[in-house]
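> Return atomic coordinates for the entry below.
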Amino acid sequence: MSLPFIMVLAMGVLFACGIYLMLERSLTRVLLGFILLGNAVNLLIVLTAGRGRPPLTDGKNLSTEGMSDPLPQALVLTAIVITFAVTAFLLAMIYRSWRLVRADSLQDDAADLQVAITKMIDSEAEASTDYDDTEFGDEAESPIRGAIDLDDDGTPAQREAAADRTEEKRSSDERGTEEKGERP
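Next comes the predicted model:
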């Protein structure tokens, strides 16, 4: 087995262990998983850089042919700093959690679960209704109760009553003109 193959195998093991630990409910295991994942990413960047010789010259031959690319090394250095910063943040969270609750694992909150279930049921109910909603809430096929009437033409019942009054007035006007002998 060659050295790059062993490094690829080690990188795969680090990725697998890191993801497994990050899926746990214990904050300490999440921290360890994040550290393993950061190291696996560093190995990935180093392996993708490939081989090369150091960027040193003898002063006579100044060509850069065959030299290592410094960009992957800079990326690894940056990744180390970012991993360190997030590790410090996670350590502070673990310390604060331990001081407040005296527990390292996260527990589900009953109120949060109830809200999540209610939202899921509401979203399923909204998705199952098949109606044409408009910006004018009272003119939709199935209007939302309590929606603001944006067009100021009244509720559907008020509009129906106004239409009935207009029809009664029109029919009474027609009867009045017939009694006088006039044609409309």
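> all contacts plus neighbour counts: C-alpha atoms, from now on.
Fine.
> buried set for stretch 88-104?
90, 94, 95, 97, 104 (16 or more other CA atoms under 10 Å).
> The residue most central in space within the chain and residue 107: what is the separation?
Centroid-nearest residue in the chain: residue 116, 15.1 Å away (criterion: CA atoms, centre = their mean). Residue 116 sits 15 Å away from residue 107, going by CA to CA, to the nearest Å.
> what do you get for residue 37?
Taking CA to CA, one finds residue 37 at 24 Å from residue 107.
> again, but for residue 51
From residue 51 to residue 107 the distance is 47 Å (CA to CA).
> More neighbours: those two, which one.
Ranked by neighbour count (other CA atoms under 10 Å), residue 51 and residue 107 place residue 51 first, with 13 against 9.
> And for the more buried one, nearest residue in space, chain neighbours not counted?
residue 68 (6.7 Å; CA to CA, 6 or more residues apart in numbering).
> Next, the structure of the following sequence, for comparison with the previous one:
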Amino acid sequence: MTINLTMAVVLAVLYSVGFYLLMQRSLMRILLGIVILGHGSNLLLQTAGGPPGRAPMLGSAQPEQMTDPLPQAMALTAIVITFALTTFLLALAYRSWTLLGHDEVRDDLEDRRIQRLERRLAESEEDGAEELEKEATQ
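As a prediction, this is how the structure comes out:
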């Protein structure tokens, strides 16, 4: 099985744009990133399924002429999962908009605490390195 170069480029662009949007702060951009990643996943599954062929029913064609039904079933499952995640994120964005007036995701308090701790550790390491340099020069 070979893949078309155009399809590989389209898949790379879809995944790149999807992950870029997923890393943004706005819930609507995150939602668009999830939708684009879902489309990329569906395209990847259909591309991996190979070229089109006959319906996979016994007695209608030779087995080597039939298409593989597994990628199609997985694509349908991916569509359902993307739809469910899209509706959930739409509900979150609407709730955030009604309560806060914006859909921006704020930093978690635990993240801020960890950042302060890392800064303190880095400063103490710098102070320790300066003391070692002073001792070495004396």
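> follow-up on the earlier one: would you confirm that the residue nearest to the centre of the first structure belongs to a helix?
Yes - using DSSP: H, G, I helix; E, B strand; the rest coil, the assignment for residue 116 of the first structure is a helix.
> which SS state does residue 102 of the second structure fall under?
coil.
> show me the contacts for it.
With contacts defined as CA atoms under 8 Å, 6 or more residues apart in numbering, residue 102 of the second structure is in contact with residue 96.
> now for it: what does it line up with in the first structure?
Using TM-score structural alignment, the partner of residue 102 of the second structure in the first structure is residue 103.
> show me the residues around the closest residue in space to residue 66 of the second structure that isn't next to it in sequence that make contact.
Of all residues beyond its chain neighbours, the one nearest residue 66 of the second structure is residue 54 (4.5 Å), with distances taken as CA to CA, 6+ apart. Contact analysis of residue 54 of the second structure by CA under 8 Å, 6+ apart lists 61, 65, 66, 67.
> can we see that at 6 Å?
65, 66, 67 (CA atoms under 6 Å, 6 or more residues apart in numbering).
> Now render the residues you listed as CSV, adding distance to residue 135 of the second structure, neighbour count and secondary structure.
Listed next are those as CSV, based on distance: CA to CA, whole Å; neighbours: other CA atoms under 10 Å; DSSP: H, G, I helix; E, B strand; the rest coil:
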residue, distance to residue 135 of the second structure, neighbour count, secondary structure
65, 79, 14, helix
66, 78, 17, strand
67, 74, 18, coil
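> and stretch 17-34 of the first structure, how far out from the chain's middle?
Chain-centre distance of stretch 17-34 of the first structure: 21 Å, with CA atoms, centre = their mean, to the nearest Å.
> again, but for stretch 80-98 of the first structure
23 Å.
> Quick one: average offset of that stretch versus the second structure, please.
Stretch 80-98 of the first structure, aligned to the second structure and superposed, deviates on average by 0.5 Å (mean CA distance after the TM-score superposition for the first structure).
> any idea how far residue 49 of the second structure is from residue 86 of the second structure?
25 Å.
> give the contact list for the residue nearest to residue 97 of the second structure when sequence neighbours are not counted.
Distance criterion CA to CA, 6+ apart; nearest residue to residue 97 of the second structure, sequence neighbours excluded, is residue 103 at 5.4 Å. Applying CA under 6 Å, 6+ apart, we find residue 103 of the second structure in contact with 26, 27, 93, 96, 97.
> which SS class is the residue mapped onto residue 92 of the first structure from the second structure?
Matched by TM-score structural alignment, residue 92 of the first structure corresponds to residue 91 in the second structure. Put simply, residue 91 of the second structure is helix when judged by three-state DSSP.
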